[in-house]
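> Attaching a predicted model along with its sequence, questions to come.
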Amino acid sequence: MPPDLIRRLLENPPDLPVRSGLPALEIALREQGVAVMQAPPGTGKTTLVPPAVAAMVAGGGRVVVTQPRRIAARAAARRLASLLGERVGQTVGHTVRGDRAVGPDTRIEFVTTGVLLRRLQRDPELPGVAAVVLDEVHERQLDADLALAFLVDVRATVRDDLLLVAMSATVEAERTAATLAASTTGPVPVVDVPGALHPVTTHWAPPPPGVLPTDERGVPPRFLDHVAATVRHAVSTDPGDVLVFVPGVGEVDGVMRRLSGLGDVDVLALHGRLPAQEQDRALTQGARRRIVVSTAVAESSLTVPGVRIVVDAGLSREPRTDQVRGLPALVTVRVSRSAAEQRAGRAGREAPGVVHRCWSRADHAHLPAHPAPEIAVADLTGFCLELAAWGDVDGASLALLDPPPPPALETARQTLVGLGAIDATGAITDRGRAMAQVPADPRLARALLDGAEAVGAHRAAEVVALLDDDVRAPGGDLVAALRGVRRGGPAARSWAEAVARLESLLPTRTSRTGLTDDLAVGTVVALAHPGRIARRRSGGGSYLMVSGTGAAFRAADPSLAGLPWIAIADAERRPGARDATIRSAAPITEDIALDAASGVWQEADEVTWAGGRIVARRVTRLGAIELSAVPLADPPPDAVAAAVADGLSREGLAMLPWSEAAVALRRRMAFLHDALGEPWPDVGDEALLTRIDAWLGADLARVRGSRDLGRIDVLSALRRLLPWPAAGRLDELAPERVTLPNGKGARVEYGATGTEQPVLSVRLQDAFGWTATPRIADGRVPLLLHLLTPARRPAAVTADLESFWAGPYRQVRAELRGRYPKHAWPEDPTQAQATGARRT
């Protein structure tokens, strides 16, 4: 019986370090039902923990084990089945997208995290499942974070008997345990298994001067030359198989081409797009020496036997999204230190090994400590749909390791509302539930469901499978890519399997054939990405998308560049670039564009200030694309006022006719606002623009151009801002003129911002008789006296007249009385008559 096989395996397990932690894990699960196991890669946790958990389960319940990738789920199932002496599908099985090997006696089932999410959404009680083991939770993929949160919710509400184990290869185990604590009554135990890797010697192999790992186009060919040269050097100096880490499939192919011609060595690829048999070949030790060129799939969740050498390019591909423009993409970044350590550890799993790092020791110190969790950087549309299907579109009540960033979550919600997947409150619709059953991005799910009606079920499935697998489009032409996979080739088999799987999800098998392949592909792309529908700009080769982003084909991709309308499947906008670069697209007509993006079609009256005048039009738009416009003869006054106000905010208040009196009043008001505060208003540019309706609103509605602006009475408009009844004291608090001791008046000069001290410029003789500096603003602010000679040249500046009379005046008197003998120079100016007249 299968349970006997599991029991025999545990009685005589392979010599793996994780064995020491299994008793503690069993105690933790019996006492709490939940546990976290922390163990470095290579300790055997994926191999021995699932059977250890299965041995605890009574009544034949199944143990489901998640893996982040299909290749890892299949490899783990094959490894454990071989230890039991069986084939996959008996005691141990696997279920991944497009491949299921499970039988009635299956006790341990390896699945991708996405498969588990589909099951949880269909039935959260997980009937027939006794335990779930979440492997590689440290990778912090969106599906893994969601699965963890959903399972915590399930244990806390409907399945307190469900055993739950989270396995991590990093030091964040305590944080994971704290998150799991919401599913049980006590603290979640952490079982820590130390690593037992063999020593790994590090060699630093930085590229030659001037060779960078990345540039604006991705990974430069010269850097791939360096990686290949490092591999050749490693092969010639160290024994054993070689595992080479590069960021993506394109780099895998590039390095393999550069390694062609190596004698007596097999060069193999390893990545998620390969057919299963080619993946198995890379994961099976052969008769000859091997070089396995891999993406990050081999970083932590796979064992590649025979490896003694690791060559690490030091690069990783991570999701990023421009939340404003909605252009998700995978970007190439430097690897984190923790990922670099995991990669190096692959060389020491079976014997001492070496790692050749294609960067310097100094660069290593500047690498990020850990990769960013996907929830912090990725597009959250699919994540948000999963939350909505669970009944919590914000995830506020779920035990997520990190909360989703509010801007990204809001963008995702708006996208789902536009797709009809959720309503304005965030509740999932029937359409959204149908989309959630499609194992693809919600935008592709929408394209599949609606595209089946427009172009036929089979062609819709063909295009969606093409988009989902990110098949390369030669010259940016997605139609050419479709014709290519139809003819066959490396990607054809997996694509055909995906087509059949997607077509089987459609309720009806329509077979509409009215459209050509070109327009059928474009229709499906437009349905998937209505924001990327684009029309060619007049007078140029670039395009404007419905979303408002500019886009252009590369100079080397001229085949579609002249089309008036296209649907863009993939575009990337690099920092500093004016337009996004179109990587793949298909032709559409205007009618297709209007149908696919009908939710953003609008007709509106637009009143703007442009070129020094009001421009009023009735405009029809498809998002940011202007379809037509006709002049509007009688625009609404409030729209005119708003347009002029916008023009003033852009071009400045200097557009208004500021009279000398208006400038003076504004300065006095600014002074009182600074000196006294409320109720005196702020009259700075920003404040006046913010409150423009309060002082200029009635005047702006009558403006049609710059000439009308020049007729506005700015002085009267400013007076509308004077606070009543305090305005009655304006001349008292901030007088325009001050009466001198001799009865004359002198003008007070106020500064432009209101923060400057007001200035009073008077001749010394006119100030005789003042014993102290005159003060304004209820006595709070002394005037800054500019005391002048009889010839009205500067003699002294003071804000403390009493001190000036008592001291510096004597020196000024001594210097000036001889120069101006006909003027009075009393010894005590406070007692003198301030006539300012000459002596007789």
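That came through fine.
> rest of the way, CA atoms for contacts and neighbours
Will do.
> Show me the helices in the stretch 51-200 of the chain, by range?
Listed in chain order, the helices found in the stretch 51-200 of the chain under DSSP state H, counting those that start in this stretch are 70-84, 113-122, 142-157, 173-180.
> Need the residue closest to the centroid of this structure.
Nearest to the mean C-alpha position of the chain, by CA atoms, centre = their mean, lies Thr321 at 4.4 Å.
> what's near enough to touch it?
Leu327, Pro328, Ala329, Val377, Ala378, Asp379 (CA atoms under 8 Å, 6 or more residues apart in numbering).
> just Val471 next, same as before
Contacts of Val471 (CA under 8 Å, 6+ apart): Ala481, Ala491.
> One more to weigh against that first structure:
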Amino acid sequence: MRSALPGLAGALSSSGAAVLVAPPGTGKTTLVPLALAGDLPGRVVVAEPRRVAARAAARRMAALLGEPVGGRIGYSVRGERRRSAGTRVEVVTTGLLVRRLQADPELAGVAAVVLDECHERHLDTDLALAFCLDVRAALRPDLRLLAMSATAQAQRLAALLGGAGRPAPVVEATGAQHAVDVVWTPPPGPVDPPHGLRVDPRLLAHVAATVRRALAERSGDVLVFLPGAGEIGTVAGSLHGVDADVLPLHGRLPARAQDAALQPGPRRRVVLATALAESSLTVPGVRVVVDAGLSRVPRADLSRGLGSLVTVRASRASVTQRAGRAGREGPGAVYRCWTAAEHDRLPAHEEPEVATADLTAFALELACWGAPGGRGLGLLDAPPPAALLVAVRTLQTLGAVDGDGRVTARGRALTAAGVHPRLARALLDGTPLVGRRRAAEVVALLSADLPVRGDDLVAAWRGLRAGTDRGATARWRDEVARLERPAGDGAGPPDAGPPDGTLPDDTVAGLVVGLAHPERLARRRPGGTATYLMAAGTGAELAPGTALAGAPWLAVAVADRSPGRRDARIRSAVAIDEATALEAGGPLHTDGDEVSWRDGDVRSARVERLGAIVLAERPLPDPDPAGVRAAVAEGLRQEGLGLLHWTPAGSRLRARLAAARDGLGEPWPAVDDEALLAAIDVSGARSRAELARLDVVAALRALVPWQLAGDLDAVVPDHVPVPTGSRIRVDYTDPAVPTLSVRVQEVFGWPQAPRVAGRPLRLQLLSPAQRVVATTADLAGFWVTGYPAVRSELRGRYPRHPWPEDPATAPATKRATSRSRPRP
């Protein structure tokens, strides 16, 4: 890494922005910021995607300088800050950097911004990069900007940082990465793939067995990659009795416990970590990695308004990063719990969060920056239009943006809270209802990613107040203290709201949760104790054995829906009463006349509802006619044209019109299902029964323009007269090829068939026994080239029927000749 520093300094000096690509273990996170601080007069801000990485990087740089953190090297993360006036290098989280950019776009006193681990593509990382590029372009051309990564797509980053057709320089550094042996250790038996949050217990048991094998076969500490805190707990329990210290490392742990996992121990260690240990962090002593091959990523269910984490197969880039942890201090080994063939099928890279996550907070940050939707900003990937639309509509509901997507004063107040806009709304609007302290306590519980057991939110709240888990309680109290400040700033005077303790805990928690997620207020379905309907219209169910079962109403804090399941699973909720639900979900509470198509017919009623939840319903004797017409049209759209009574005459007329449209085009009307559903007039019907009595023939004829109505029977006749005088029905089954089935003898003397729907009528010529002997749309050509063979074949079989040599001029006939008449 040191050899690359002069080139990096030159690149930043000449271009102002650069991309550094360096493999894990080269020291880019610590050596580069120190070098920049030595060359530049101002402060260097280093942005890391995670708090634990920010603290670790600051400690490492301070140790290299032989001084404590808080002097020349400092850090700032949510709820914790260690810096001083003399700090030259400050490590922050990307989220905190975004907050600072919003408050001070010029970044006064900052000479350089270093964005580490850009390949992880968190939403805050994308925002920080885009905002810094905007600052350099408009306010601070002297600001140095460096994007660093071990596996970044360097050319994309360089193009974005350079702009104007000139990419920023890319500096590549090599490192002394030691050899890492790959050991493929797939489970011995079948294992179910991850599904939602579920990971097959057989895989976790195999991971634990692989750890025991690695401890026996290799030296050094073992770093184990698992998707989440729950799996870490399961594997830790399976490792009871191993001759090593088993330490967890995940985002829910208190800072002290996270930092402890990053310190060498007195004896051998097994560190069970989530993806936060993939990069930025060096876990000292690790010579072995055991990788379950899974990641946990955010997913937004736009249709149901649910967001969740799901477990997926890790990408090849991620597992390569993980394996690199084993080779930082010497030769190592990685035990991969899958096969080499499966490895080749892994996705190359993780999807960026902007492609899959809830974009509500992201959209609000863009609006606060003055770039609604990201217009004019240098984003690595544009947000998906559907997800962005849902996010903006949510913000408009919260009053955070106006109709044009521009931020409002309320939107800025929500952003200042430093939590998701929905939780910020609950904090600000909940304070006058429940008191500042208790509103902050509930929001802190929802926002701090604390290790909570069970789905009873109130029980978890009381456990935190009692200090059952000292580390979790400490983190929670720090978050409460932080949140009380914006709650007071945005929600009235300090004594706003009832005195703490006036309202029961269930009511307080239910109001705050309901304010955050009014669409998740849920009422128990009739006949069940654990199934509910949420105000958004999605079904939800409680886990078996929950203490919440039987509650008439719930305020649902967390719910997700596994792929393939109809209903959501409730993960965290509060039991409430109807009055609390109505207070929290006020904007969703309506009482008015409703006319709709429901249960197969038009239903008219006076309905009181909370979103999709019907509270009361009374018959409506005289519904609005316009509403009835709309309901009938909706019923026809839902159930299709089968609601109409299709008589044979109606079906034939539709087929004739389809042929006219196919052969002649406009202005003949289209009569496919979609076109008829849009065009057919059903305004005279008020119910399903009246739809069935509709005159389909008249409705179809009404679609024909008046200037064509008189030509209908000529253009697409129902019957066609043939030379014998018979009138034979045309078959319009295939609109592209109207067909007439007729015996050969009845079209003698016909030089050519008539035109139907603008094209020659296809003739299906029959023998005297009504069997098809030829099909043609060119009768004149058939008489010359096809008829002789037909005549030769059939004259002996049907001797009593005429078979003239010149059928084009012979008289047509329906009858056979007499026995005494000689055969022509």
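Okay, I see it. Because the structure is predicted, anything quoted here is derived from the model rather than measured.
> still on that earlier bit, now the contacts of Thr321 of structure 1: which count as buried?
Buried members of these, counted by 16 or more other CA atoms under 10 Å: Leu327, Pro328, Ala329, Val377, Ala378, Asp379.
> Could you check how far the aligned partner of the fifth one in structure 2 is from Gly405 of structure 2?
I take that to be Ala378 of structure 1. Ala378 of structure 1 maps onto Ala357 in structure 2 when the alignment is built from TM-score structural alignment. Here Ala357 of structure 2 is placed at a distance of 20 Å from Gly405 of structure 2 (CA to CA, to the nearest Å).
> How many residues are close by Leu648 of structure 1?
17 (other CA atoms under 10 Å).
> which residues in structure 2 does the helix or strand containing it align to?
Here Leu648 of structure 1 is covered by helix 637-651, with elements defined by DSSP states H and E. Per TM-score structural alignment, the counterpart of helix 637-651 of structure 1 in structure 2 is residues 625-639.
> residues in contact with that stretch?
Residues contacting stretch 625-639 of structure 2 (CA under 8 Å, 6+ apart): 594-597, 600-602, 643, 677, 682-688.
> Then stretch 411-426 of structure 1?
323, 379-381, 384-385, 388, 393, 428-433, 435, 442-443, 446, 599.
> Now, of those, which are buried?
323, 379-381, 384-385, 388, 393, 428-429, 432-433, 435, 442-443, 446.
> which SS state does the equivalent of Val310 of structure 1 over in structure 2 fall under?
Residue correspondence, TM-score structural alignment: Val310 of structure 1 in this structure matches Val289 in structure 2. With DSSP: H, G, I helix; E, B strand; the rest coil as the basis, Val289 of structure 2 sits in strand.
> surely Val289 of structure 2 meets Gly220?
No: contact between Val289 of structure 2 and Gly220 fails when scored by CA atoms under 8 Å: they sit 10.2 Å apart.
> the more surrounded of the two?
A count of neighbours by other CA under 10 Å puts Val289 above the other of Val289 of structure 2 and Gly220, at 28 against 19.
> Just the ones in strands from the contacts of stretch 625-639 of structure 2, please.
Glu594, Val595, Ser596, Trp597, Asp601, Val602 (DSSP state E).
> Among these, which pair sits farthest apart?
Maximum pairwise distance in these, criterion CA to CA, is 13.4 Å, between Glu594 and Asp601.
> Compare those two (neighbour count), which wins?
Taking neighbours as other CA under 10 Å, Glu594 of structure 2 and Asp601 compare with Glu594 leading, 20 against 16.
> Excluding covalently adjacent residues, which one is nearest to the residue mapped onto that one from structure 1?
Using TM-score structural alignment, the partner of Glu594 of structure 2 in structure 1 is Glu606. Among residues not flanking Glu606 of structure 1 along the chain, Arg617 sits closest, at 5.3 Å (CA to CA, 6 or more residues apart in numbering).
> got the contact list for the one you found?
Asp605, Glu606, Val607, Ala629, Val630, Pro631, Leu632.
> Just the buried subset of the residues you listed, please.
Buried among the contacts of Arg617 of structure 1 (16+ other CA under 10 Å): Asp605, Glu606, Val607, Ala629.
> Nearest spatial neighbour of the third one, chain-adjacent residues omitted?
What it means is Val607 of structure 1. Leaving aside its sequence neighbours, Val607 of structure 1 sits nearest to Ala616 (CA to CA, 6+ apart; 4.3 Å).
> One more: the first one?
Here the nearest residue to Asp605 of structure 1 in space, its sequence neighbours aside, is Arg618; by CA to CA, 6+ apart that works out to 4.3 Å.
> That neighbour: what secondary structure?
strand.
> To which residue of structure 2 is it aligned?
Counting by TM-score structural alignment, Arg618 of structure 1 lines up with Arg606 in structure 2.
> measure its match to Glu583 of structure 2 for me?
In this structure, Arg606 of structure 2 and Glu583 of structure 2 are 21 Å apart, going by CA to CA.
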